[in-house]
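# the sequence isn't on hand, but the structure is:
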């Protein structure tokens, strides 16, 4: 779950959080074969 807002003041952009979310997205797309049909179908059927 991602927090929407906080009462504490913040001064920096959450760069590490954004980079981690981006890395997870890239890893997911890479492992899914960038959406190519045979790899995506096989992984969904195998892993659920």
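Received the coordinates, thanks. It should be emphasised that the depicted structure is a prediction, and the values quoted were computed from it without experimental measurement. Residues are numbered from 1 along each chain as shown.
# going by C-alpha atoms from here, please, whenever you check contacts or count neighbours.
OK.
# select the longest helix from the chain.
Ranked by residue count, the top helix of the chain under DSSP state H comes out as helix 15-31.
# list the buried ones in it?
Within helix 15-31, no residue is scored as buried using 16 or more other Cα atoms under 10 Å.
# A further structure is provided below for comparison with the first:
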């Protein structure tokens, strides 16, 4: 999970002016939400 979040942060830095910025931001939020669920063992 940490690798995924790190990659998303790099993408956000590279594509700040791009059209995909909102999509990347939303995906990042989803990943963090999923990480929270995994940490709380809600999915298992």
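Now that the structure is in, tell me what you want to look at. Only a predicted model underlies this, so the values are computations on that prediction, with no experimental measurement involved.
# quick one: TM-score?
For this chain pair, the superposition-based TM-score is 0.49 by TM-score structural alignment, normalised by the length of structure 2; 31 aligned residues with a Cα RMSD of 2.6 Å.
# helix or strand for the residue nearest in space to the middle of structure 2, which one?
The centroid of structure 2 falls nearest to residue 28 when counting by Cα atoms, centre = their mean (1.9 Å). Using DSSP states H and E, residue 28 of structure 2 falls within helix 21-39.
# for residue 8 of structure 2, give its distance to residue 34 of structure 2.
Taking Cα to Cα, to the nearest Å as the measure, residue 8 of structure 2 falls 14 Å from residue 34 of structure 2.
# the residue nearest to the centre of structure 2 contacts residue 7, doesn't it?
No: judged on Cα atoms under 8 Å, residue 28 of structure 2 makes no contact with residue 7 at a distance of 9.5 Å.
# and residue 8 and residue 34 of structure 2? Which one has more around it.
It is residue 8, of residue 8 of structure 2 and residue 34, that has more neighbours when counted by other Cα atoms under 10 Å, with 18 against 15.
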